[in-house]
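Colleague: Could you work out the structure for the sequence below:
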Amino acid sequence: MTASVPRAGDVHHAPIADAVRDGFVRRETSSRDARRAALQLTDEAGKFLHSAQTFQRQAFDALVGHWPAADRTRFAGYLERLATEVLDSPEDS
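Modeller: Here you go, the predicted structure:
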């Protein structure tokens, strides 16, 4: 799994270094630009991500599985929108 990585100036390096140190990602030379690094999820991190996504789907189904499909889809879209807005908001807010 390859992660899309913003430019170096847009990234806080300490969390990336921590993720590399803890074995969640591997830092490799970018195939497009040797001056840049590409981050690859390790197999262990990929398994963890898959497990977390499975848990999220199961929790969502347990909470709203009885809703009509259109309502579940609409609600999931709202949750994605909220998550995106929270992640994209300035840290000072």
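
Colleague: From here on, just use CA atoms for contacts and neighbour counts.
Modeller: Noted.

Colleague: What ranges does this protein have for its helices?
Modeller: In the chain, the helices defined using DSSP state H lie at 13-21, 43-64, 69-88.

Colleague: let's see this one next to it:
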Amino acid sequence: YSLDSTKKGGQVVVVGLFGGAFQMPIPMFPLSAKSIGGSFVGNLEETKEMLELVKQGKVDPIPVSKRDIKEATQTLDDLRDGSITGRVVLQP
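Modeller: Purely as a prediction, here's the structure:
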């Protein structure tokens, strides 16, 4: 999702630790001139800059969908196979 919302020549920075996997064909990196970096933590200035971009509407919101709690097992399967974009909220 983050790579799709990044301009040509832009950079995606993954902050923190999380599970899951990321898959993208290697030729897409030089063709799109995008880069991916990582940071365990950000600093205060970076946080302020990020929040300002969000306020200005320059960052697309993360998609959030709702599912019934009875779909929890299927939702976990969907997360594992990468078919979910964004977040899913399980509701009773």
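
Colleague: TM between them?
Modeller: Here the TM-score for the pair of chains, by TM-score structural alignment, normalised by the length of structure 2, is 0.27; 46 aligned residues with a CA RMSD of 4.4 Å.

Colleague: coming back round to it: so for residue 29 of structure 1, which of the helices of structure 1 sits nearest?
Modeller: Residue 29 of structure 1 sits nearest to helix 13-21 of all the helices of structure 1, at 14.0 Å, using CA to CA.

Colleague: list the buried ones in the closest one?
Modeller: Across helix 13-21 of structure 1, burial judged by 16 or more other CA atoms under 10 Å covers 16, 19-20.

Colleague: Can you tell me which of those residues is closest to residue 50 of structure 1?
Modeller: In terms of CA to CA, no member of those lies closer to residue 50 of structure 1 than residue 19, at 17.2 Å.

Colleague: can you pull the contacts of the closest one?
Modeller: residue 25 (CA atoms under 8 Å, 6 or more residues apart in numbering).

Colleague: now it: how far from residue 63 of structure 1?
Modeller: 32 Å (CA to CA, to the nearest Å).

Colleague: same check, this time on residue 48 of structure 1
Modeller: For residue 48 of structure 1, the distance to residue 63 of structure 1 - CA to CA - is 23 Å.

Colleague: Thanks again, I'm all set now.
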